[in-house]
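Visitor: I'll drop the sequence and a predicted model, then ask my questions.
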Amino acid sequence: MASSLVDLLTTHALQQPDRTAYRYLVTGDCDGEIQDLSYGRLAGRSRAVAAWLQERGLAGSRAMLLYPPGLEFICGYLGCLSAGVVAVPGVPPQGRSQNHRAVTRMRRLIADADAKVILGGREVIAALGAMVEHLPELDGITCVATEDIPDDAAGSWREPDLTADSVAFLQYTSGSTSAPRGVMVTHGNLLDNQRVITERMGHTPDTIAEYDHELFVSWLPVYHDMGLIGPVLNTVHLGVTATLFSPLHFLQQPARWLTALDRYRPHTSGGPNFAYELCLKHATPDLLDGLDLSRWRVAFNGAEPVRAATLRRFTETFGAAGFRREALYPCYGLAEATLMVTGSSVTAPPALIEAAETGPHAGAADAAAVSSGRPGPGTTVVIADPERQEEVPEGEVGEIWVGGASVAKGYWRNALATRETFRATLKDRQGRFLRTGDLGFLRGGELFVTGRLKDLMVIDGRNHYPQDLELSAEMSHWALRPGCTAAFSVDGGVQGEQPVVVAETAPEAAGESEKITDLIRSSIGTAHGLSVHDIVLVRPGTIPKTSSGKIQRHASREAYLAGTLSVVGVPALS
């Protein structure tokens, strides 16, 4: 029995060395340049990288992975696993607009993970070489372009001594400027979650045979858990084929995703809710006429709130291209549980609860709450009252807690956060649970996610912490009072969650409101890549705070929605 993905890769390379593991659409187009990576070649390149790491005594240490979109990341990642080195996926600096944000995050991750080596593509490694003078974090760190490691290095590879409890990689979940948190995902966690994904998504031997091993198409970023644990690693787990292309190419032309689905006819493909909305915006009659989506069985939708209106419109629009309502597949997961926690049925459409039945559970823009399906085998989901440490009755909203072998080991070098998040207990149940910080309820064994207990905002599939946006806003103009800014998200309908900033300003700046608003918008756009939905400047001392002086973001959001904020230039309500 396989004890790690390394074992499974070895088996596939022996049994089907010539089968394509991954194909990469270099331009994002099916008729453009395509790169293929067979299982034999994948195993050889992974072992070459692993041997290079082993020869330098790096087993047990951390390796930062900084790759542009492409297949080389997969060789580097599996090379780390094959060497017993802890992989740390990161986002490489690229392009002017993303450079500052990516460099800031990269520096924090290198420092927090105490990385000893950086693996990357040639251009990334060359760029880092030019940054050494300005990045003290790179001092003493070996940087290597894994393309330059020779194939024959694989001959000296030694199988690592891995256990289920050995840490495979660190999945960082933090915002762009807040203290990073690296989730320690073990080899045992990876195998268990692959088992969950396989079962929940119906990736049976019969299905694999029916689809001639063509299981995935994915544009999702491979440094993110949804893109990595799902399409990339489930491919290795099962010995199937995945077609990949760059997230940027999808965002530039969303039709490329649909065209790839038509060409390769995979069983499974998906993304966050916003991806389906993008496809709807580009659904021209000519595009629909040329598509056949009838083979798409699992259209997974997760990582941000799943909207009933989006599901309905996608089915109505792409039904003309053969898309089946039963293929809609809302799911729920998080990095702290490796990835998947619950998933829908592969043979029936997702369950919806009409707003009239759910009352406060449903969003104002949707007619129904959407089920995220049932827990995977061996996974326990309970809805808890965290204050009382008790389960709440079925149908009642509480915090989602998760138990099972997919729950990660904890946060890297953060014992306090690990204890608070991964060691929750219930008075009437044995065992420890993961506190997700998400709110939801169970009905008929299915999970309905309704919101977040924590302040994390998920916008266009990316995580943002409100304190990051608040800091960027406060630093943009002298009149913005430190510690007196609230950032939160509101329901933007089909656009998904949208950020709003409410900030107190000094009275002396009463005539500069427009300038201040423009500066806040520009600062957040540059630092976080976000377009702010609304900026509201309010009078000093009016933002809701706790008795200890902490910003009450939920109360600020309620006041914003109710129109009761003390807006600068607007007469106060009597």
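Guide: Received the coordinates, thanks. Numbering: from 1, shown residues only.

Visitor: going forward, measure contacts and count neighbours with C-alpha atoms only.
Guide: Fine.

Visitor: Determine the number of other residues adjacent to Arg481.
Guide: For Arg481, the tally of surrounding residues (other CA atoms under 10 Å) stands at 17.

Visitor: So what touches stretch 200-213?
Guide: 198, 214-215, 239-241, 266-268, 298, 342-346, 376 (CA atoms under 8 Å, 6 or more residues apart in numbering).

Visitor: Against Asp455, how distant is Ile535?
Guide: Applying CA to CA, to the nearest Å, the value for Ile535 to Asp455 is 18 Å.

Visitor: Kindly apply the preceding question to Ser176 instead.
Guide: With distances taken as CA to CA, Ser176 is found 15 Å from Asp455.

Visitor: Narrow the contacts of stretch 200-213 to those in helices?
Guide: Thr198 (DSSP state H).

Visitor: Please name the residues that touch Pro330.
Guide: By CA under 8 Å, 6+ apart, the contact set of Pro330 is 300-302, 306, 343-344, 350, 370-373.

Visitor: So among those residues, which ones count as buried?
Guide: Among the contacts of Pro330, the ones that count as buried by 16 or more other CA atoms under 10 Å are 300-302, 306, 343-344, 350, 370-373.

Visitor: What is the nearest of the contacts of stretch 200-213 to Pro69?
Guide: Thr241 (17.6 Å; CA to CA).

Visitor: take the one below as the second:
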Amino acid sequence: MEMPYDTFLRTSAWLGRKIPEDATVVIAADDPMPALLAFFGALWTGGRPLILPSPHAAGGMEQFQGQVRRTLGVVQGEVVLALQDGIAVESPGVPVVPLPADADGYDTLAPGDLPESAGFGGDTVAFLQATSASTGDPKLIGITHANVCANLTTIERRLGRNGGERLVTWLPLYHDMGLVGMALLGAFHGWPLYVMKPIEFVMRPHTWIDALSRYRGTLIAAPTFGYDHVRRKVAPDDVPGCDLSALRTAVVGAEPIRFDTLDGFHRRFAPAGLRAGALVCGYGMAETTLAAALAEVDAPPRYVLVDPVGVETGAPVRLLGEGVLGGPPPEGPGIAVFSCGPPLDGMTAALIDEDGRPVEGDAVLGEITLTGPNIAAGYLDPDTGSPRPFPDGVLRTGDLGFRHRGELFVLERRKHVIIRNGRNHLASLLEERVAGILGRPVQEVMVLDADIYDPGSEIVAVVEHCPARFELDEARRRALRTLDLPVDSLHLARRRVIPRTTSGKKRYHTARRRLADGTLRADTTVALAGAR
């Protein structure tokens, strides 16, 4: 489906006439265009749209029904469901606006019939977003008109663009990177936007690269998973003659950024014209509308090598070296951690220790806190249906990081830190080590403590998509047991078993629960505690 922006706005305004004013509009669609039309249709009426994963994306009708039920339990006032044809949900008393999949199912207002204004603007809530739920159940966040305008303006300013962008995306619209970072960024600045279905990318990742080449895409964004999926699944014969020389910016974020992923993606497509300086690392979350920090554009991503042993908040991080993507590969025991650059204009990033005291100095670890115009209005209070502001306007992210030469480096979620004998061990850095020992992609490895309340509980490594004849020889067993935090048991699965959020982040708390109740189905479990 192809539609100029002018036609798109008039079509969405026509759809908006079917939506009550000032309502919460819960949207679910398998195709991007109906979801976007409903989203903008709700904005025309002064409503608050919320895009949820469709039953297919949510994992089935039961999961989708649960999402809708939880949403209805939080929002207040009038609620409308906008559902693509073929999607149904049990919600007595809640009106449904059908969304045809085909453009012929919509009408268009004449230019003179457009509403004079859309909504209230300013500090009123423009739309709702769901958190990624990597450390708990998802929450709904209120994003104001001022939030999104500030973020889209400062992103464009950091990118240093003066027009002429062409965006190509497969990202789901229920994720902040897909909605704000691609769809709204393109609409806000009037940049052409080429949208694929997420499932098409997952099943045939070469189609993203083919579209980038065919449409001369200049700006893309994806979590680490997306770039890793391409570099592992796309063969040269899949995209013969592809040309990525037009690609100016490929933003990477939403997950820990892995050296092997960026290096492999760059090396794979450098012959097709991809520059190392096109890859730009960023940091943000739904609570910051989207982006809070972005690295320098047109410069190869910079990284430092971090000693993963014994990192403590308020204490210096031991740096073992540094480098840039495209240069000599890192050597030695350190883990590469990429710079996410300085905060965007108007944003302030500070660090605190476990007692909330400021952390100062270069390369000193602390929890990242953020303030500025991008910070959302707050999580929705189920008692009032209104956003509850963050205390003093300060967002405690729960992420651990440090500053180095004025740039922000992000290490780990606080809740993913494993504490043993008074020392902190970061799960993501342990996963790098375990993946290296086993020769498996780090995205398919999870390391966690079986019980966060028991300091003596097992350290478990889960490996998915593991070959049936995977060889766990004595050298690998010994290496796993001689890590700074030894692995006690290894769970090997031939299929996908690591629980993830709808945006692909690993859900450690869910994995811990499934280990406890036996529903994390591994094909082989290997006890390593006796190995030496």
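Guide: Great, that's in hand. Remember, it's a predicted structure, so these values are computed and weren't measured experimentally.

Visitor: related to what we said a few turns ago, please narrow the contacts of stretch 200-213 of structure 1 to those residing in strands.
Guide: Taking DSSP state E, the ones among those that sit in strands are 214-215, 241, 268, 298, 342-343.

Visitor: Could you dump those residues into CSV with distance to Glu390 of structure 1 added?
Guide: Formatted as CSV, those follow (distance: CA to CA, whole Å):
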residue, distance to Glu390 of structure 1
Glu214, 45
Leu215, 41
Thr241, 44
Thr268, 37
Val298, 35
Thr342, 21
Gly343, 25
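
Visitor: Now that we have the residues you listed, which of them are buried?
Guide: The neighbour-count criterion (16+ other CA under 10 Å) marks 214-215, 241, 268, 298, 342-343 among these as buried.

Visitor: Which residue of structure 1 sits opposite Ser54 of structure 2 in the alignment?
Guide: Aligned by TM-score structural alignment, Ser54 of structure 2 pairs with Pro92 of structure 1.

Visitor: ok, the closest residue to its match other than its chain neighbours - contacts?
Guide: Nearest residue to Pro92 of structure 1, sequence neighbours excluded (CA to CA, 6 or more residues apart in numbering): Leu66, at 4.9 Å. Going by CA under 8 Å, 6+ apart, Leu66 of structure 1 touches 73, 89-92, 118-121, 124.

Visitor: on that earlier part again, out of the contacts of Pro330 of structure 1, which are inside helices?
Guide: Among those, no member lies in helices (by DSSP H).

Visitor: Among those, which ones are in strands?
Guide: 300-301, 343, 370.

Visitor: coming back round to it: just curious, which of the contacts of Leu66 of structure 1 is nearest to Asp152 of structure 1?
Guide: Leu119 (18.4 Å).

Visitor: contacting residues for the closest one?
Guide: Leu119 of structure 1 touches 63-67, 76, 125, 143-146, counting by CA under 8 Å, 6+ apart.

Visitor: returning to what we had before: translate the residue nearest to Pro92 of structure 1 into the numbering of structure 2.
Guide: Match for Leu66 of structure 1 (TM-score structural alignment): Ala28.

Visitor: Isn't Thr268 of structure 1 up against Thr198?
Guide: No: counting by CA atoms under 8 Å, Thr268 of structure 1 does not reach Thr198; the two are 10.9 Å apart.

Visitor: Can you check which residues contact both of the two?
Guide: Common neighbours of Thr268 of structure 1 and Thr198 are not found (criterion: CA under 8 Å, 6+ apart).

Visitor: From Ala486 of structure 1, how far off is Glu558 of structure 1?
Guide: Applying CA to CA, the value for Glu558 of structure 1 to Ala486 of structure 1 is 12 Å.
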